[in-house]
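Engineer: no sequence on this one, just coordinates:
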């Protein structure tokens, strides 16, 4: 078992012209935000929206004519599925994909649109993989792992060849880890170009499979993470063996870190990232002291996020920044009460988004009402200013975790 930089360069030549060479750009905004010099590899700009195209196409091109005729089967939460479906369709290779329940609709629809047969089976990637193996044995398909395959690893390493060519002076790369194919290929390629470059992995706290295996522990994995693209209970044997000696550290991030990273990519870089795709930035936000002053490369490895989930994440970030806040006010239930409160809020430039009356709460007087007024503010200081003005006018603001203090 071995993947060398020569294998990665051969994959680069093999897929040339069929997979986009995505841009790498210096981000002044993210650099100001994090204290590092940040370079972003925009792999969300691939035709299927993620880095997976390189590995999928390389692996398909390595099939024999007889294997192409039989077709392939894979288990995937979406990005490997779309890449395999798209390039399988181009090459005339039948593709069957098994996806776990709860896979985002955008990934399911995208896979079907490229002509693959989609089977929804299992609550997680492990169960989907077992079903894919069953179909392989029953139908005679070739199983193409999303990560535990030398051809896949070699293809994914092309990402780092491109990144290092565009930004040769990087001090470190921060790369999300699911099954490990991307970080294994990129670590091999990056270290060949610059032996002293530091490689860091990123995992979701709900699925710390690589870091647990490093410690010789059984990983405790489970839960609905926004980073479903790296929600893998067991890192692949091949990528682990290849990457483990080359990785300096694996940084585990919480859900809030991934949400913030998705939001910052949208608001600062004006680009769309899915949870897993934003993993590098999530780690930079969670561990800024580790990278302060360093030249850091981030692989924005995917942008396939449901529009509804993106909207939820952006609104949640507004709540965290107190630019979207609910004032809960106890007042008399009489005509003009709401308009008077609205006049205070509007007079200070607050934008009322929603109002909810509650007349049935038993801790509210029968002749009173509880008003939840959702307001868009400029920032936290503006939120406090509005809250003080409401109190100064005699309105009783109730305390709560998500309400003005």
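Structural biologist: Noted; the coordinates are in hand. Keep in mind that what you see is a predicted model, and the values were worked out from it rather than measured.

Engineer: use CA for all of it now, contacts and neighbours both
Structural biologist: Noted.

Engineer: what comes up buried for the longest helix along the chain?
Structural biologist: Taking DSSP state H as the assignment, the helix of the chain that covers the most residues is helix 150-166. Neighbour counts using 16 or more other CA atoms under 10 Å place 150-164 of helix 150-166 among the buried residues.

Engineer: Toward the C-terminus from it, list the very next helix or strand.
Structural biologist: strand 172-176 (DSSP states H and E).

Engineer: helices or strands up against the following helix or strand past that following strand?
Structural biologist: Toward the C-terminus, strand 172-176 is succeeded by helix 181-193 as the next helix or strand (DSSP H and E). Judged by 3 or more CA pairs under 8 Å, 6 or more residues apart in numbering; DSSP states H and E, helix 181-193 is in contact with helix 5-15, helix 150-166, strand 172-176, helix 237-243.

Engineer: hmm, try it at 10 Å
Structural biologist: Helices and strands touching helix 181-193, by 3 or more CA pairs under 10 Å, 6 or more residues apart in numbering; DSSP states H and E, are helix 5-15, helix 52-61, helix 150-166, strand 172-176, strand 198-204, helix 237-243, strand 295-300.

Engineer: quick one: the helices in the stretch 1-150 of the chain?
Structural biologist: For the stretch 1-150 of the chain, the helices defined by DSSP state H, counting those that start in this stretch cover 5-15, 28-34, 52-61, 65-70, 79-91, 105-113, 125-139, 150-166.

Engineer: Comparison target, given below:
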């Protein structure tokens, strides 16, 4: 695989996929001490970069292979990318998803014209069934990342960044199976070897980082993560080789950093970005991870397919992590005026009380006392500490819920 493969992929997908914006962000530039540009693949067709690789792969098939159709296994963005690409080419497409796949993603994939089969409790079982279908139907299996044509398609993101920001110093990408960063790194390094390319994984599933440390692809046990798009337990053989040769370093972020970044993107830039897409920016904002200063940096926001039911949880989690929301439990004397005192102290510090619950019965509530539960909208962690300290000084027994 070489740069020509990526250039050919770019020509193939003209008019089919978007050349997504590379948007300068004053907010994140100030926060990171760099000149930060956001590559908005969350605005790509199907909501993620995945359509690039799948479309290029399908275009590389022979006429006979196209007639027999394609099969893929995915619970997320790859499914929609393959389904959309198949629709553009007018070929049969079957996607196998685990039975627990979000309904929104199942419906979105079907809307692109694919036949969706729900099989297995987990992704590995869906993948096994997809492999069986491929053999039965004589169809071509479309791998999510470990395929040269797929990698070349994803590499077009790198070519676009070079056109949009020729003097870029560094590019930061999320890393799951490695298809995106492998394609970007190969394309960029072949044209401009001095540009740094960095990858970001979650601490919940650092498979590529561990693989590089052991100099071979290894599997890790994944913990639950909101960045499910990059929670790949074992990277690909081909992607590993390219990343080993062309990527400068990999960093890891935790759930708190991802949630905070998702909320900041939504609030400051009006961008809905999924956990995997927000992870590169989360790493950049945590300066001790990347140690980048005074550089022109392109951050790839790889996708924006967030389940509607999950958005409110992300907002709540982000508010808690950034000190914008707190819950207190207080023990009060059960007499007139005590509740009013507490509420007045809180409003004096300009916190916004959202809910108030008063309990007179409970295991740890003694006669003559009540338990008060409060949820409060706050400004930051320092503001929460001010509230806590004031209520303690006023003589209330208080517990700050984690």
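Structural biologist: On my side now, so go ahead. The shown structure was predicted, so the numbers you read here are calculated from the model rather than taken from an experiment.

Engineer: Looking at the helices and strands packed on helix 181-193 of structure 1, which is nearest to residue 383 of structure 1?
Structural biologist: strand 198-204 (32.2 Å; CA to CA).

Engineer: average gap between the closest one and structure 2?
Structural biologist: Aligned to structure 2 and superposed, strand 198-204 of structure 1 gives a mean residue distance of 1.3 Å (mean CA distance after the TM-score superposition for structure 1).

Engineer: That strand aligns to what range in structure 2?
Structural biologist: Aligning strand 198-204 of structure 1 against structure 2 (TM-score structural alignment) gives residues 196-202.

Engineer: go on, stretch 51-58 of structure 1?
Structural biologist: The aligned range for stretch 51-58 of structure 1 is 49-56, by TM-score structural alignment.

Engineer: what does stretch 68-80 of structure 1 give?
Structural biologist: Stretch 68-80 of structure 1 maps onto residues 66-78 of structure 2, going by TM-score structural alignment.

Engineer: Distance from the chain centre to the matching stretch, please.
Structural biologist: 22 Å (CA atoms, centre = their mean, to the nearest Å).

Engineer: tell me the centre residue of structure 2?
Structural biologist: Taking CA atoms, centre = their mean, the centroid of structure 2 lies closest to residue 276, which sits 1.7 Å from it.

Engineer: for that one, what are its contacts?
Structural biologist: Contact partners of residue 276 of structure 2, counting by CA atoms under 10 Å, 6 or more residues apart in numbering, are 173-176, 200-202, 225-231, 258, 262, 301-304.

Engineer: secondary structure class for the closest residue to residue 380 of structure 2 other than its chain neighbours?
Structural biologist: In this structure, residue 380 of structure 2 finds its nearest non-sequential neighbour in residue 323, 4.1 Å apart by CA to CA, 6 or more residues apart in numbering. What DSSP: H, G, I helix; E, B strand; the rest coil gives for residue 323 of structure 2 is coil.

Engineer: With the one 3 residues further on instead?
Structural biologist: Applying three-state DSSP to residue 326 of structure 2 yields a three-state assignment of strand.

Engineer: SS state for the closest residue to it other than its chain neighbours?
Structural biologist: Leaving aside its chain neighbours, residue 326 of structure 2 sits nearest to residue 376 (5.3 Å; criterion: CA to CA, 6+ apart). Recorded secondary structure, residue 376 of structure 2: strand (three-state DSSP).

Engineer: which residues touch residue 376 of structure 2?
Structural biologist: By CA under 10 Å, 6+ apart, residue 376 of structure 2 lies in contact with 324-328, 346, 351-356, 384, 387.

Engineer: Would you list the buried entries among these?
Structural biologist: Neighbour-count burial (16+ other CA under 10 Å) is assigned, among the contacts of residue 376 of structure 2, to 324-328, 346, 351, 353, 384, 387.

Engineer: biggest separation within the residues you listed, which pair?
Structural biologist: The span of those, defined through CA to CA, is set by 324 and 346 at 14.5 Å.

Engineer: Tell me which helix or strand the residue nearest to the centre of structure 2 sits in.
Structural biologist: Residue 276 of structure 2 belongs to helix 275-285, assigned by DSSP H and E.

Engineer: Okay, buried residues for the helix or strand that that helix is followed by please.
Structural biologist: Using DSSP H and E, the next helix or strand after helix 275-285 of structure 2 towards the C-terminus is helix 287-290. Residues of helix 287-290 of structure 2 classed as buried by neighbour count (16+ other CA under 10 Å): residue 290.

Engineer: which helices and strands sit right next to helix 287-290 of structure 2?
Structural biologist: Against helix 287-290 of structure 2 (3+ CA pairs under 10 Å, 6+ apart) you get strand 249-253, helix 275-285.

Engineer: mind redoing it with 7 Å?
Structural biologist: Judged by 3 or more CA pairs under 7 Å, 6 or more residues apart in numbering; DSSP states H and E, helix 287-290 of structure 2 is in contact with helix 275-285.

Engineer: Next up, the contacts around residue 157 of structure 2.
Structural biologist: residue 184 (CA atoms under 7 Å, 6 or more residues apart in numbering).
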